[in-house]
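Colleague: Here is my input; please provide its structure:
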Amino acid sequence: MHLLIIGGSGRTGKFFIEESLQKGHTITALVRKTSSLSPAGGLAIVQGSCLDAKDVETAIESSPTPPSAVVVTLASLRKTESPFSKPVSSPTMMTDTHRVLIAAMKTHGIKKLVTMSVFGVGDSHPFVFFPTRLVLDYSGTSVAIKDHAGLEKLVRSSGLDWTLVRPVMLTDGERNGVKVFGNQGKGVGSVPKVSRASVAGFMVGCLETDRWNGNTPVIAE
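Modeller: Below is the predicted model:
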């Protein structure tokens, strides 16, 4: 399977690329700086912006055959890891990116989209532990939550075969199996965590089956 990844230079994206290549898939990665990824067999690196329709078109058309699926491991950035830190990314970066991607996918007949969203968005919000929910609502992360809600709305109405993966708190731990807590996260616990490597592994699996099409699986370890 040939894939287009957006956000491949990020921490989760790099794990996704590594596992996908190990499974025999080929990848085109659209990144702002080509130096942000190490060359590898089966990996084509294209420089550009995911917000620029022409750059996305170039990435899609750079391979002999169009990608079978698009994967998004992009994340909104803040000045520091603190949830109270000021956002650096545009407040609608994720939504705007998906608007560009969905249009390009429809033009090229690409049906499958797997996006890394986040637990706490939309109908999963009531199932977040109350103190954590306050942080999501009243800190710098609230901007990202609203943006993810926007992208989820776009994706749900896109007509594509989509999966919106909602990981809980991300860590840099080793790859493990994950447990799916439905589409909303009921019963996930008070301080659930999941490694970026585990999220990447689950997302690769989402591409290899239709099981999660039209779903928003909340995943934790």
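
Colleague: use CA for all of it now, contacts and neighbours both
Modeller: Fine.

Colleague: Can you name the residues that contact residue 108?
Modeller: Contacts for residue 108 (Cα atoms under 8 Å, 6 or more residues apart in numbering) come out as residue 66.

Colleague: gap between it and residue 56?
Modeller: Distance, residue 108 to residue 56, by Cα to Cα, to the nearest Å: 11 Å.

Colleague: count of residues packed around residue 122?
Modeller: 16 (other Cα atoms under 10 Å).

Colleague: typo on my end, it should be residue 208
Modeller: Counted with other Cα under 10 Å, residue 208 comes out at 10.

Colleague: Following the chain onward from the strand or helix carrying residue 4, which element is next?
Modeller: Assigned by DSSP states H and E, residue 4 falls within strand 2-6. Downstream of strand 2-6, the next assigned helix or strand under DSSP H and E is helix 11-22.

Colleague: tell me which residues of that next one are tucked away?
Modeller: Judged by neighbour count using 16 or more other Cα atoms under 10 Å, the buried positions of helix 11-22 are 11, 12, 13, 14, 15, 16, 17, 18, 19, 20.

Colleague: before we go on, could you also do this sequence so I can check it against the first one:
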Amino acid sequence: MHIALFGATGRVGTVFLHKALEEGHHVTALVRDATKLATHPNLTLIVGDAKVYEDIEKTATKADIILSSLSTDQTTTLTDSMKHMIAVCLKLQINRIVSIGTAGILDSRLEPGKLRYDSVESRRSKKFAAEEHAKTFYMLQQTTLDWTLVCPTALPMGERLGNYRVEADLLPEEGKRISVYDTADFTYKVMTEHLFSKKRVGIAY
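Modeller: Below you'll find the predicted structure:
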């Protein structure tokens, strides 16, 4: 499989990248600084900006699937890049896109009809990042693409435990945290086993 990867130098993206390469996949990654990643025969690096359509298209030209682990970084990078990714998928006939979201955009158990970040379940006073993630969810919902949003709760580096719970559109009950390693591993599983099509999926211990 050839994967177009965005966010390869972030925490989840780095772990995902290592696993994908170990499993023999080809990866083309868009990065701002190519020196942050070690060379690998199956890895192609494109230096550019995820907010630029042409850079997204160049990264995805040979791809079978798009994986995005970009964060908001208190900017509109997430929504700007998702708009371009959707357009590129439609142009290049790439049907599958998997992205890392946040537990805040899962459905609220306590206030049906609301997302968690906008309900009594949220303890955050600042909602910009969750709102950006929600916008990407709504963008994907409006497409015919085969998408999945992996939505972890609190995300320490932690350890690779391999024992976690997942639930479509909801955060597993009493879920408090999930490590970067297990999030990346589950994302790889979602991608390779084609799980949770057109769904958000919550993950927590």
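
Colleague: Any chance you could compute the TM-score here?
Modeller: The TM-score (TM-score structural alignment, normalised by the length of the second structure) is 0.90; 199 aligned residues with a Cα RMSD of 2.0 Å.

Colleague: Please name the residues that touch residue 70 of the first structure.
Modeller: 3, 4, 5, 6, 110, 112, 113, 114.

Colleague: element containing it?
Modeller: strand 69-72.

Colleague: ditto for residue 83 of the second structure
Modeller: helix 77-92.

Colleague: That helix vs strand 2-6, what angle?
Modeller: 150 degrees (axes from the mean of the first three to the mean of the last three Cα atoms, to 10 degrees).

Colleague: Tell me the residues of the first structure aligned with helix 77-92 of the second structure.
Modeller: Residues 93-108 of the first structure are where helix 77-92 of the second structure lands when matched by TM-score structural alignment.

Colleague: quick one: the matching stretch to the second structure mean distance?
Modeller: In the superposition with the second structure, the average deviation recorded for stretch 93-108 of the first structure is 0.8 Å (mean Cα distance after the TM-score superposition for the first structure).

Colleague: Buried residues of that stretch, list them for me.
Modeller: Those would be 93, 94, 95, 96, 97, 98, 99, 100, 101, 102, 104, 105, for stretch 93-108 of the first structure by 16+ other Cα under 10 Å.

Colleague: closest to residue 136 of the first structure among the residues you listed?
Modeller: residue 94 (17.0 Å; Cα to Cα).

Colleague: contacting residues for the closest one?
Modeller: Applying Cα under 8 Å, 6+ apart, the residues contacting residue 94 of the first structure are 74, 75, 76, 147, 148, 150, 151.

Colleague: which of those still touch in the second structure?
Modeller: Retained in the second structure by both residues aligned by TM-score structural alignment, their matches' Cα atoms under 8 Å are the following of the contacts of residue 94 of the first structure: 74, 75, 76, 147, 148, 151.

Colleague: Map residue 160 of the first structure onto the second structure.
Modeller: Using TM-score structural alignment, residue 160 of the first structure pairs with residue 145 in the second structure.

Colleague: swap that for residue 202 of the first structure, sorry
Modeller: By TM-score structural alignment, residue 202 of the first structure lines up with residue 186.

Colleague: how near is the aligned partner of residue 47 of the second structure in the first structure to residue 105 of the first structure?
Modeller: For residue 47 of the second structure, the aligned position in the first structure is occupied by residue 47, per TM-score structural alignment. According to Cα to Cα, residue 47 of the first structure stands 19 Å off from residue 105 of the first structure.

Colleague: same check, this time on residue 36 of the first structure
Modeller: With distances taken as Cα to Cα, residue 36 of the first structure is found 25 Å from residue 105 of the first structure.

Colleague: related to what we said a few turns ago, report the contact partners of the closest residue to the match of residue 160 of the first structure other than its chain neighbours.
Modeller: Using Cα to Cα, 6 or more residues apart in numbering and skipping residues adjacent in sequence, the residue nearest residue 145 of the second structure is residue 95, 5.2 Å away. By Cα under 8 Å, 6+ apart, the contact set of residue 95 of the second structure is 65, 89, 145, 146.

Colleague: thinking again about what came up before, list the helices and strands the strand holding residue 4 of the first structure packs on?
Modeller: If you count contacts as 3 or more Cα pairs under 8 Å, 6 or more residues apart in numbering; DSSP states H and E, strand 2-6 of the first structure packs onto strand 26-31, strand 69-72.
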